[in-house]
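Chemist: Predicted model follows, preceded by the sequence.
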Amino acid sequence: MWQYVPAIILITVCLAFTPALATYAAYDPPCLCYYPSSARAVQVSSASELTAALAEAKPGDNIVIAGGTYPGNFLLANSGTPDEPIVVRAAEGEQVVFTGLFTLAGKYGVLEGCEFHNGRVVVKGDYNRVTRNYFHDFTSTAIYIQEGGSYNRIDHNEIANMNHDPDVLCQGIRVRVNEPADLRTKGNRIDHNYLHDFPDRGGNGHEAIAVANNTHYWPETYIEYNLIENAYADGETISIKSSGNYLIGNTFISSNYVQNRHGRNTLWKNNWFENVDLRIYGAGQQIIGNKLVNGRILLQAGTTTQDDFDARYMAGGGGGQPNQPRTENALVAGNDAGNGITVGHYENLPYPVINNILEGNYRGSVDQPAAVMLARQENTTIRQSTDVPFGTAVKLTKDEVGRFARDPYCKIRAYAEVVIGGSRFAISENRGDITLTLPFGTVQAPLIEVVPPEKMEWSEPLRPDVVVGVVPAAEVPDTAVIEVRDSSGQLVQSTKVNFSMAAPVVELLLAGRKSVSTSNVFLGEVPLEVAVAGDSAAAGALIRSVELVLRRLDIGVGKEPQDQLLYRGESLPQDLVIDTYTLDDGLYRLVGRVESIHGLAAEGMALFAIENWLELNDYLEPPTRGWFGIFDNTKTIARSAGWTYATDDPEAFCGDGNRLQRSDAKATAPEYLIWSAPQLHSFQVTLYAREVEIEKVIELAASQDQSRWEPLSYEKELVATSSAGWHQLVLKGQAGEVYDYFRLTLLGDEDGDGSESAAPVLLQLGQVDLKWRNKAGK
């Protein structure tokens, strides 16, 4: 069963460990963006010329491939040097298409600027670089590092439209780590790639990125600043099946879950997850400073332990089954945890997660603790704050990754650089269109500033003789154009800048504040404000529709939730109030949906509880005996002496095994019970009687001070009649919220015939329920 725990609570249970943070010492590959001036230019324009050039390649060679399609397989087995790599690249502005396999088997080789249409690259050597290539419609793994390939860099590639057979291994990028000991990869960097649109065609082994498969080997792969979206080809978008890796600054959008499948001490830091869950298995993983938008962190229960899985892996056979080691000794710190953190996900698995630390996790702002759900777990520590430096996750855009993006480690060659709204872009020879999504409410497109050549930061001037001009956009949405012309005025390059507007960011404020937890309690009339980010006047004019829907959450198993429409209109509501007295007490979710005139919609959500009423439920249980004596379980503040408990024969009383009756069946004096109920609103009494007509033998009354009692009228309901002849009756009514005490009295003439009764007891009390208005919310 799930247990929900607000993260502000400290839970410490028998912990005797503190995970050591991994030291991030990123491998810094040599800068291979510049081609040495002494390089020997080798021009090729056919497959046979390329094959020959590769076979004869020497350090410093710059093999320039003319546009065209190059079928077949190609191999660069020769090696360059750190200062003079062997560069194989497409000619500037030309489309070079490979349809087969290109293998880098030497050292210090660079493959740049080519297109692979159902083609692929295998890297077997060290210190190679695969950069600014375009892979699409591939049926086997696009980029495959294997056979000991180490310290390679895979960067700024676009990998799209996986077209796999369900039964064939086909991944975007794979680092193979299950080679023999002398052929294991190490220290590879995968950064600034754009992987997108991997459709679900069934099968397994179709991840966007995989580092697999050796649980006890530490390949120390650096997966950094990649953008992955719409990856549904495999249940796992990323699969880590090894130890000691680093996943930092990546962005995952609308894809299947990202998973640390097994292994030890992998660092997940400052990644952005949007509509994506992060699943963690194995030991000693560190999940720090990530942001999850509509996603969860799931610490998985397992089918085995990491120690057991390691031992079986060392014994041979790849570990075999079971192969889902539970999460243990993990550190989860400083995450903006979106839809919360589940500790012990998959409750049906035999091994609970154990000895994990959660600290300083939040939702939206650091003063709003993240929701934590404790499921199949042992020895979990939860702290509100953390001393771990967790940084900030930043959502990457398509302009920051892929073939045309700036390289943070070295410069590219470009006609110019422009600054748009504070962001810098390089206008290279094969630069694609730029798309900028501006905040909702932005009506004026930002200026496009052309940077003088001497102030270019990301790139070297490609041609000093060109002039760069801008045709500005008039409004949002609209398109500007950056034009590059030579000295004669001839158009050399044209780049569109498409300005679009983001969906509105919706905030729901209850009584002037955000409420993202059902621990926030509201009473009475609650002002509700719907706000959108940006200039309010401009934003209001851009809204097409607004809808507010309320749903009760705690309705019980098997019941269908019912949505209640609170508002629907063409503008933001004004002076809207939720009258919580018209709603039952419980847990609620309020969703506000706002759609813009451009057809973009977004939702805001508020979680809260309603507790308008306090209840006293007296089940009239008999006293219990404990270490400190006898404990009275009834909730009365006063009672007469002539009462006794009846616990016999529950079936005769509709299953009720705790009842109260007269001590002496022949007694004629009234017997009373009194409860405290401040400003009593309503009452309900359950009793059992031989006769249905009990009005002459029972009195219900209320008082402000217990000195003067006012009789209360009530409605009587016959609920059931047992086979033993006892009628279950319910008496219920309202008290007007002016009284503070409730009294139940059995009158002397219990059989109601006007005379003293010597018959057996004819009436027994089963339960008393009182309700009054709550005066203070949280």
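Modeler: Noted; the coordinates are in hand.

Chemist: okay, CA-based contacts and neighbour counts for the rest of this
Modeler: Noted.

Chemist: Buried residues, stretch 77-95. List them.
Modeler: Residues 77-80, 82, 84-91, 95 are the ones in stretch 77-95 that count as buried (16 or more other CA atoms under 10 Å).

Chemist: So what would you say the end-to-end distance of that stretch is?
Modeler: End-to-end span of stretch 77-95 (CA to CA, to the nearest Å): 24 Å.

Chemist: And the strands in the stretch 551-700 of the chain, which stretches?
Modeler: Ranges of strands in the stretch 551-700 of the chain, per DSSP state E, counting those that start in this stretch, are 563-569, 576-579, 586-596, 601-610, 613-618, 624-626, 629-631, 638-639, 643-646, 659-662, 671-676, 680-689, 698-703.

Chemist: Summarise which helices and strands the fifth one is packed against.
Modeler: Right, the one you point to is strand 613-618. Using 3 or more CA pairs under 8 Å, 6 or more residues apart in numbering; DSSP states H and E, the elements in contact with strand 613-618 are strand 763-773.

Chemist: How about the second one?
Modeler: When contacts are defined as 3+ CA pairs under 8 Å, 6+ apart, strand 576-579 packs onto strand 525-532.

Chemist: Mind checking what helix or strand follows the strand it packs on in sequence?
Modeler: Next along the chain after strand 525-532, taking DSSP states H and E as the criterion, comes helix 536-541.

Chemist: coming back round to it: just the closest of the buried residues of stretch 77-95 to residue 62, please.
Modeler: Of all the buried residues of stretch 77-95, residue 62 sits closest to residue 87, with 4.8 Å by CA to CA.

Chemist: next up, a second structure to put side by side with the first:
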Amino acid sequence: MKTALFLSFGVVAAGLVAGPAHAATIDVSTAAQLKSALTSAKAGDTIKLADGTYTGNFKTTVSGSSSSPITLTGSAKAILTAGGGYGLHLNGASYWQVKGITVTGGQKGIMIDSATRVVIDGVTVHGLDMEGVHFRKSSTYGTIRNSKIYDTGNDGRGMGEGVYVGSAGGTSDKSDNVQILDNTIGPDVGGEAIDLKEGTTGGRVAGNSFDGRGLTGANYDDSWIDVKGNNYVIENNTGKNTTNNGFETHTQQSGWGCGTVFRNNRSDLTGATGSGRYAFNITNYNASSCKVTIDRSNTVTGGNGLANPGIPIG
């Protein structure tokens, strides 16, 4: 009995030390190799991109696990270049970490669909017809951090958001608890730097820097952040250059656009012309049914004030 117990413990211990038996580092230097690696990767694997240009549309549908995510990594000189469509599409592919690479040239940069716990870290996304990074189809607990997004919305339709969370036109897309942290978004982003759609809940937007030079004004793209979801925390962000306001909330669907807390954000509205330019334009405030909190720690330079009339500051 003692021998059996010892052998059993030894097997478990060896597994803990070694990790997944199949985990591997996959070195990639061509587009064909990258497509193959994205298709065949298993939990714990690392796909390592050499510097160079990878032309095409790159997609995966395989998932890692909570203890063994799949990692796609390279330097900013490892460049995914699409001629249209999505540069990188994580379609139902949960537990991925995408680090360091550049994505450019497509309709959209990085698309996350129906996936959980995807981390986008230190990437560069630019030169796109539409939005830069999109969490969609109830992609939950995603994170984008330490990244640069600029030069989006080049088709001129006002659909060039830097980071887009959820979907317009209903509340079925529950892309909840997405974190947008310490990114630089802009200039020349054709839509809002960040658009948080109705149906999404509980995300955090913190430590980002926004440059709104290049806002088109199409489809009401006239602020750095537009919050249409519920119960977001938006804090410690800095913005400059806007055509209208800094931060906005809207009710596109009944009961949505509520519960957001804004604190310690710094808005420079210098250059925003005309009347009614505010750091915070809250269009749907109701103290009992749709409260929005604007903390006194927020500051504004230029414009017509911290918030539109009737909105409490506390």
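Modeler: Sure, I can see it. Not measured: the values here are computed from a predicted model.

Chemist: Mind putting the buried residues of stretch 77-95 of structure 1 into TSV with secondary structure and distance to residue 373 of structure 1?
Modeler: Formatted as TSV, the buried residues of stretch 77-95 of structure 1 follow (DSSP: H, G, I helix; E, B strand; the rest coil; distance: CA to CA, whole Å):
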residue	secondary structure	distance to residue 373 of structure 1
77	coil	53
78	coil	55
79	coil	54
80	coil	54
82	coil	51
84	coil	55
85	coil	53
86	strand	54
87	strand	53
88	strand	52
89	strand	52
90	strand	53
91	coil	56
95	coil	52
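
Chemist: among the strands of the stretch 551-700 of structure 1, which is nearest residue 225 of structure 1?
Modeler: strand 601-610 (26.3 Å).

Chemist: The closest one aligns to what range in structure 2?
Modeler: Aligned using TM-score structural alignment, strand 601-610 of structure 1 spans no residues in structure 2.

Chemist: That strand packs against which elements?
Modeler: strand 506-510, strand 516-522, strand 586-596.

Chemist: Would you map the helices across structure 2?
Modeler: For structure 2, the helices defined by DSSP state H cover 2-18, 31-40.

Chemist: In the shortest one, which residues are buried?
Modeler: Neighbour counts using 16+ other CA under 10 Å place 31, 34-35, 37-38 of helix 31-40 of structure 2 among the buried residues.

Chemist: If you count contacts, what does that helix end up packed against?
Modeler: With contacts defined as 3+ CA pairs under 8 Å, 6+ apart, helix 31-40 of structure 2 has these neighbours: strand 25-28, strand 58-60.

Chemist: Out of those, which one sits most buried?
Modeler: strand 58-60 (a mean of 20; mean count of other CA atoms under 10 Å).

Chemist: by contact count, what packs against it?
Modeler: helix 31-40, strand 86-91.

Chemist: what stretch of structure 1 does it fall on?
Modeler: By TM-score structural alignment, strand 58-60 of structure 2 lines up with residues 74-76 in structure 1.

Chemist: I'd say residue 26 of structure 2 and residue 42 touch.
Modeler: No. Using CA atoms under 8 Å, residue 26 of structure 2 makes no contact with residue 42, being 10.8 Å away.

Chemist: rewinding a little: reformat the helices of structure 2 as JSON lines; add distance to residue 135 of structure 2.
Modeler: Putting the helices of structure 2 into JSON lines (distance: least, CA to CA, whole Å) gives the following:
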{"stretch": "helix 2-18", "distance to residue 135 of structure 2": "33"}
{"stretch": "helix 31-40", "distance to residue 135 of structure 2": "19"}
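
Chemist: rewinding a little: mean shift between the match of strand 58-60 of structure 2 and structure 2?
Modeler: Mean deviation of stretch 74-76 of structure 1 relative to structure 2 after superposition (mean CA distance after the TM-score superposition for structure 1): 1.6 Å.

Chemist: Which members of the buried residues of stretch 77-95 of structure 1 are the farthest-apart pair?
Modeler: For the buried residues of stretch 77-95 of structure 1, and using CA to CA, no pair is farther apart than 82 and 95, which are 27.9 Å apart.

Chemist: hang on, the earlier thing: now the helices and strands packed on strand 601-610 of structure 1 in CSV, please, with extra columns for distance to residue 550 of structure 1 and mean neighbour count.
Modeler: Formatted as CSV, these follow (distance: least, CA to CA, whole Å; neighbours: other CA atoms under 10 Å):
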stretch, distance to residue 550 of structure 1, mean neighbour count
strand 506-510, 12, 21
strand 516-522, 14, 19
strand 586-596, 5, 21
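
Chemist: And those: which comes nearest residue 173 of structure 1?
Modeler: strand 506-510 (37.2 Å).

Chemist: matching residues in structure 2 for the closest one?
Modeler: Following TM-score structural alignment, strand 506-510 of structure 1 has no partner segment in structure 2.

Chemist: and what of stretch 425-435 of structure 1?
Modeler: Alignment note (TM-score structural alignment): stretch 425-435 of structure 1 is unmatched in structure 2.

Chemist: how much space between residue 179 of structure 1 and residue 609 of structure 1?
Modeler: 56 Å.

Chemist: Those two: who's more crowded?
Modeler: residue 609 (23 against 14; other CA atoms under 10 Å).

Chemist: Next one: the more buried one from residue 593 of structure 1, what distance?
Modeler: In terms of CA to CA, residue 609 of structure 1 sits 21 Å off from residue 593 of structure 1.

Chemist: again, but for residue 745 of structure 1
Modeler: Distance, residue 745 of structure 1 to residue 593 of structure 1, using CA to CA: 54 Å.

Chemist: Check residue 229 of structure 1 too.
Modeler: 24 Å.

Chemist: for residue 687 of structure 1, same thing?
Modeler: Here residue 687 of structure 1 is placed at a distance of 49 Å from residue 593 of structure 1 (CA to CA).

Chemist: Kindly report the same for residue 36 of structure 1.
Modeler: Taken as CA to CA, the span from residue 36 of structure 1 to residue 593 of structure 1 is 57 Å.

Chemist: Next: residue 141 of structure 1.
Modeler: From residue 141 of structure 1 to residue 593 of structure 1 the distance is 41 Å (CA to CA).

Chemist: list the contacts for the equivalent of residue 128 of structure 2 over in structure 1?
Modeler: When structure 1 is aligned by TM-score structural alignment, the residue opposite residue 128 of structure 2 is residue 138. For residue 138 of structure 1, the contact set (CA atoms under 8 Å, 6 or more residues apart in numbering) comprises 117-120, 161-164.
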